[in-house]
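Please find the sequence and the predicted model below.
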Amino acid sequence: MALTGRDKTWLRGRRAVGLLAAGTAAVLGLATGGTVTQAAEAKPKPTHTQIELLAINDFHGNLAPNSPTSSSGNVNGVPAGGAEYLATHLKQLRAAAAAKGEETVTVAAGDLIGASPLLSAAFHDEPTIEALNGMGLEVASVGNHEFDEGWHELLRMQTGGCLPDGDGQNNQNSCPDPATPFTGAKFKYLSANVYFENTQETLFAPYKIKTFKDGRKVGFIGMTLENTPNIVTKSGVEGLTFTDEVETANKLVPILKKKGVESIVVLLHEGGFPADPKAYNSCPGISGPVVDINAGLDPEIDAIISGHTHQGYNCSLKDSNGVPRLVTSASSFGKLVTDVRLSIDNATGDVDRVNTLANNLIVTQDVPKDGKTSALISKYQTLVAPIANKVIGHLTTTSVSRTTDESLESPLGNLIADAQLADPSVVTGGKTPVVAFMNPGGIRADLESNAGEVTFGQAFTVQPFNNFLVSMDMTGTQIKALLEQQFSGVNGPEAPKFKVLQVAGITYTWNPAAAAGSKVVPGSIKIAGQPLVDGTTYRIVTNNFLSDGGDGFPAFTTATNKFFGGLDIDAFANYLTAHDPYTPAPTDRISTGS
């Protein structure tokens, strides 16, 4: 998919918004377009209706709390997250609102499932949908990871039903308890900008109108990031078209207004990057796509609940009329809840933005666990134990790190690439791959061990996507183009991060000071120790996400004679078993220099 004008603007400038220092009073922040920090409540007006909006995003099936020493399990050092605690915090917030005579609505901005821990993923994320049902979630936009198992499976997440997956085949088991069928999500998925190709029919409803007891209406527009086809497996979105978020949302505004809706909130699965990631309740120097999306959205839209970047922020950004508008994100994994108090003018039905406040609250673990959620987690922990606890190998170190060196190569990236290269399932017609490529974004955690023992559950935490491995033919010229794509286009130096592929069977040097398109040092590329030859055809292996050109690597789409093998997690697990105990290899495949 070509970059939109908005994407190009962001990549060129990544423009930031001038913001006030944290701690500025909420009303002052809203009036000036500065940082929003709601430590204290503004006084509600008697002429306004107060509605509490509770928001999460990027939950990714994190039912059990993550380690408090990892970035996934704390906020600024405070242990945070876990579905049992999230459920309790939501109940407490609703009770506090009810005590003030205010109604609530609970919403989400995508990626609730997908890239999930084994506890959820082993059961096709059915446990997470059940947990969110219990938490009282009402409406959610569709994120890119909702498509990890394809749009047909996403429809099943909404409507329910069981998969005939062979009662645990490939370490997954739909509806493992015959006495408890999967009935689907009680909340409504929205996808205003996801259409079936050549139709005007959206995958899910584009919006939902919630009418409160006093007759007040709030419209929620659900938006998936336009770039989804470039960052998910092609087969998962085949037959779908993704349209521009701004254009799509703006077209829906007059439709909602005709239905009597003056208060409009966009649930956007796209986000930004505050200059200080720890400033979760403000947004100093925020940049990224959400800044330009906000600037382009119709001023009639009153608030943006965003996600995707896994950042926590609480902003007031000016719309195209220069009026401040609330833009928030609740980090990821259920570590934060955004508590928004919409103040709606009874006379106009519109949101009074000056008196609409937000507060990002840490989901602390000093509250009682929600009993029903605990029982749900306990049930699936018992069901997943035989899969998760199976020891598949040992490490001679405590862990294998995904942290990269100066050349952006990591020990864990090497291990995964080696596993792909050694996998027999991708050998066809006597042709065995000689090079492997792995996308670093698919490496979700370090490989940990229990006193040296590695379980399938720990391996799955590293590679949770269940991608297939694909072998294919590429010429030396195509491989050169592929390597340059690591440092140009959407992976250029102004992008949020490079996507330097982790490799096996190939070595090369790249020059950070060289211009895009000529970063790879001429003559440095070697395969099996021999110089790369432009006209020679090499058999390579990667996952199906990259094979489809994902992460900005279209060179993979020019490869020929593609053959699908087994799952990447199986190759990973089998390699650890075959090389037991495993010692991390040195990071000497990629180097920097001139």
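Structure's in. What do you need? Residues are numbered from 1 along each chain as shown.

contacts, neighbours, all on C-alpha from now
OK.

Show me the strands in the stretch 401-550 of the chain, by range?
For the stretch 401-550 of the chain, the strands defined by DSSP state E, counting those that start in this stretch occupy 435-438, 447-448, 453-455, 468-475, 502-504, 506-510, 526-527, 530-531, 537-543.

Residue 206 touches residue 190, doesn't it?
Yes: with contacts counted by C-alpha atoms under 8 Å, residue 206 reaches residue 190, the gap being 5.3 Å.

Show me which of the two is the more surrounded one.
Each of residue 206 and residue 190 has its neighbours counted (other C-alpha atoms under 10 Å); residue 190 has more, 27 against 22.

tell me which element residue 11 falls in.
helix 5-13 (DSSP states H and E).

Which strands and helices lie in contact with that helix?
Here helix 5-13 is seen to pack against helix 289-296 when contacts are counted using 3 or more C-alpha pairs under 8 Å, 6 or more residues apart in numbering; DSSP states H and E.

Give me the contacts around the helix it packs on.
Contacts to helix 289-296, defined as C-alpha atoms under 8 Å, 6 or more residues apart in numbering, come from residues 6-7, 10, 15-17, 245-246, 270-272, 304, 306, 317-320.

7 Å - rerun?
By C-alpha atoms under 7 Å, 6 or more residues apart in numbering, the residues outside helix 289-296 that reach it are 6, 7, 10, 246, 270, 271, 272, 319, 320.

try this one side by side with the last:
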Amino acid sequence: MSATPHRHHGRRRTHRILTAAAGLTTVGALVAALPASAGESGAQHEPGHGTPGTSQPGRYQDVQLLSFNDLHGNLEPPSGSSGRVTHQHEDGTTTTVDAGGVEYLATHLRQARKGNKYSITAAGGDMVGASPLLSGLFHDEPTIEALNKLDLDVTSVGNHEFDEGAKELARLQNGGCHPTDGCYVEGKEFQGADFPYLAANVLDEKTGKPILKPYWVWKKDGVKVGFIGVTLEDTPGVVTAEGVKGLTFKDEVETINKYAKELERQGVKSVVALIHEGGQPASTAYNYDCDSPGAGDGISGPIVDIAKNITPKVDALVTGHTHNAYVCTIDDPAGNPRMVTSASSFGRLYTDTTLTYDRRTGDIARTSVESANHVVTRDVAKAPDMTQLIDEWNTLAAPIGNRAIGYIAGDIGNSGTESPLGDLIADAQLAYGRELDPETDLALMNPGGIRAPLTYAAKGSEGDGVVTYAEAFTVQPFANTVNLQTYTGAQLIQVLKEQVSGSNAASPKILQISSGLTYTLDLTKSGADRVVTDSIKLNGAAIDPAATYRVAMNSFLAGGGDGFTTLGQGTDELVGADDLAALEQYLLATTSAGSPLAVPAADRITIVK
């Protein structure tokens, strides 16, 4: 199936620029004066289009910007809902399309580049981290090698680039074998990324300087486009404390505005910001038109305020983090529309944006910018070099990844306020916690730590219902430990309220809870009141604010991650093994081929709407 994208044009507005000869002229007038092939009709310029009969380039040059974000090491096609996108038809109906896989992504990008002499490929962060076993087992070296083969030109860092700390990120950039695992192939040293990672707002606490390059400039035949890369300022709130140790994360807008001025001083007036922060579109369809009549505010979330405040010197924003798909315009501080895009996640989409470069001014003619998200369909030929890369790493991973660790009776999903897979993981951590300390009362799991569903259908040589180590690794790839801490009942109640208040008020993070813990979430109310206090019970008994409770959770939550500051105030901490080992142990102990695990009911939280 080949899905037709919606191509989005920047809304027509008057945008004043200064030309050397004509003084103040509107871009609208300039575009109107272009030949038909260069206007807003969507027709492509010929690369280097100039005066007939000469080899001189014309004034206006189309620059192709291909972009994607949040790959998370998904080299093989992601499974289940993680490997599908929603297409919206003109009549409003929707269908889903299987998508993703770096073998297909490579083919699509290479086809898209054909005929485009001026083509740049950029990414919006989280290329690595939370990766499936094929990449994660090898500290994401396979993904960096794949991105090199994809001819990625530049990317921003994302929060997951810090999962293993700044030193490991530097190794991914610069190369060298892993400090403890060594080289994975005898005689072959990891070469690092051929492309620059940009980290303009990530500073070394001691020096006050960015830990990696803040910006990078693409140049070809006199055309110059600058890229500034930032991650979300709240990266410390979504990464383990160890991962961001010694680092300071600065405001996204202030940082981008600072370096846009620096680029201008260097004569670079065409600028793209790569921002690992995003928004929520009003529709989940990848081809939803944010700016269509009647759409209203087609996108919400942090990226809106960021986009509205970034200097007009920046011409387009490539974003990420929220794993959503959108192609929208958001007005800059001067009131002019500016393209803001995101290509979902896991390599399921890529964005194709045309930037019309004015050689006379060195700037982008904003009114002729157009963009569209395209599906990485699986109906094209696989890129042979990517197949070879995957096969080589799979050969190394197979002895570990193919091992059966459990059996399930059906798909165990990870979506919804309370998910079946969330229940399973919480129960596994409760069981493990009770091995460490029989007094363990309950377990909590953060939903963001559950990266994929467990699917029943067989994959490769495994049988239906078999859970392999590789599948479980994809679900929980962070190598967090299972920690035990003690809290008062009052603190436990506060933790549950922090799901929907404080930093989580606008975008709630509902903890997955172990068997025995129940409560009501009333969505008709606001803030902390959405958690009904007198409904919170453990094994049928109301939580006693004065009593103490022993709680199992991963080390990320134990450190107060995801806005759960109260969880960072526990006492009598006991650190156990990693959370994946706890899940494996639970499945091995409670399931078999003849007695697979039934899909959990996900009925511990009562939702009132």
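Okay, I see it. Computed from a predicted structure; not experimentally measured.

After superposing, what score do the chains get?
Overlay of the two chains. TM-score (TM-score structural alignment, normalised by the length of the first structure): 0.86; 548 aligned residues with a C-alpha RMSD of 2.6 Å.

still on that earlier bit, which residues are common contacts for residue 206 and residue 190 of the first structure?
residue 222.

Need the counterpart of residue 137 of the first structure in the second structure.
Correspondence of residue 137 of the first structure to the second structure, assessed by TM-score structural alignment: residue 152.

ugh, typo on my part, it should be residue 105 of the first structure
Aligned partner of residue 105 of the first structure by TM-score structural alignment: residue 120.

what's the answer for residue 226 of the first structure, then?
Under the alignment (TM-score structural alignment), residue 226 of the first structure pairs with residue 233 of the second structure.

isn't its match right next to residue 254, touching?
No: if you go by C-alpha atoms under 7 Å, residue 233 of the second structure and residue 254 don't touch, sitting 10.8 Å apart.

Contacts for stretch 138-158 of the first structure next, please.
Taking C-alpha under 7 Å, 6+ apart as the rule, stretch 138-158 of the first structure contacts 105-111, 113-115, 184-185, 187-191, 222-224, 228, 232, 235-237, 267-269, 465.

One more pass at 6 Å, please.
Stretch 138-158 of the first structure has contacts (C-alpha atoms under 6 Å, 6 or more residues apart in numbering) with 106-111, 113-114, 184-185, 187-191, 222-224, 228, 236, 267, 269.

Same check on stretch 330-338 of the first structure?
54-56, 58-59, 62, 80-81, 310-312, 359-363.

Kindly recompute the last result at 7 Å.
54-60, 62, 72, 80-82, 86, 310-313, 358-363.

Stretch 424-434 of the first structure now?
With contact meaning C-alpha under 7 Å, 6+ apart, stretch 424-434 of the first structure is reached by 421, 469-471, 505, 538-541, 563-566.

Recalculate using a threshold of 8 Å.
Under the contact criterion C-alpha under 8 Å, 6+ apart, stretch 424-434 of the first structure has outside partners 421, 469-472, 505, 527-528, 538-541, 563-566.

buried subset of these?
Buried residues within the contacts of stretch 424-434 of the first structure, defined by neighbour count using 16 or more other C-alpha atoms under 10 Å: 421, 469-472, 505, 527, 538-541, 564-566.

Mind listing what's buried along stretch 370-386 of the first structure?
370, 373, 374, 376, 377, 380, 381, 383, 384.

so which of those residues would you say is closest to residue 32 of the first structure?
Nearest to residue 32 of the first structure, judged by C-alpha to C-alpha, of those is residue 370 at 40.2 Å.

hey, where'd the strands end up in the stretch 251-400 of the second structure?
Counting by DSSP E, counting those that start in this stretch, the strands of the stretch 251-400 of the second structure are 271-276, 280-281, 299-300, 316-319, 325-331, 337-343, 349-358, 363-364, 370-375.

sorry, back to before: quick check: the farthest pair among the buried ones among the contacts of stretch 424-434 of the first structure?
Of all pairs drawn from those, the one with the longest distance (C-alpha to C-alpha) is 527 and 566, at 24.2 Å.

dump the residue contacts of residue 553 of the second structure.
Residues near residue 553 of the second structure by C-alpha under 8 Å, 6+ apart: 429, 443, 444, 445, 482, 483, 484.

what about the helices in the second structure?
Along the second structure, the segments classed as helices by DSSP state H run 27-32, 102-113, 133-136, 141-149, 166-174, 235-238, 252-265, 302-309, 384-401, 420-436, 469-475, 489-497, 555-558, 579-590.

So which of these is nearest residue 365 of the second structure?
The nearest among these, by C-alpha to C-alpha, is helix 27-32 at 6.3 Å.

so that closest one matches what in the first structure?
By TM-score structural alignment, helix 27-32 of the second structure lines up with nothing in the first structure.

so how many other residues sit close to residue 477 of the second structure?
23.

Confirm for me that it is in contact with residue 133.
Yes: at 7.5 Å, residue 477 of the second structure counts as touching residue 133 under the criterion of C-alpha under 8 Å.

Identify the residue of the second structure aligned to residue 9 of the first structure.
When the second structure is aligned by TM-score structural alignment, no residue sits opposite residue 9 of the first structure.

Residue 562 of the first structure now?
Checking TM-score structural alignment: residue 562 of the first structure goes with residue 573.

Pull the contacting residues for the closest residue to that match other than its chain neighbours.
In space, residue 573 of the second structure comes closest to residue 485 once its chain neighbours are excluded; the distance is 4.6 Å by C-alpha to C-alpha, 6 or more residues apart in numbering. Counting by C-alpha under 8 Å, 6+ apart, residue 485 of the second structure touches 550, 551, 552, 558, 570, 571, 572, 573, 574.

quick one: the last one from residue 182 of the second structure, how far?
Looking back up the chat, that one is residue 574 of the second structure. To residue 182 of the second structure, residue 574 of the second structure is 30 Å away according to C-alpha to C-alpha, to the nearest Å.
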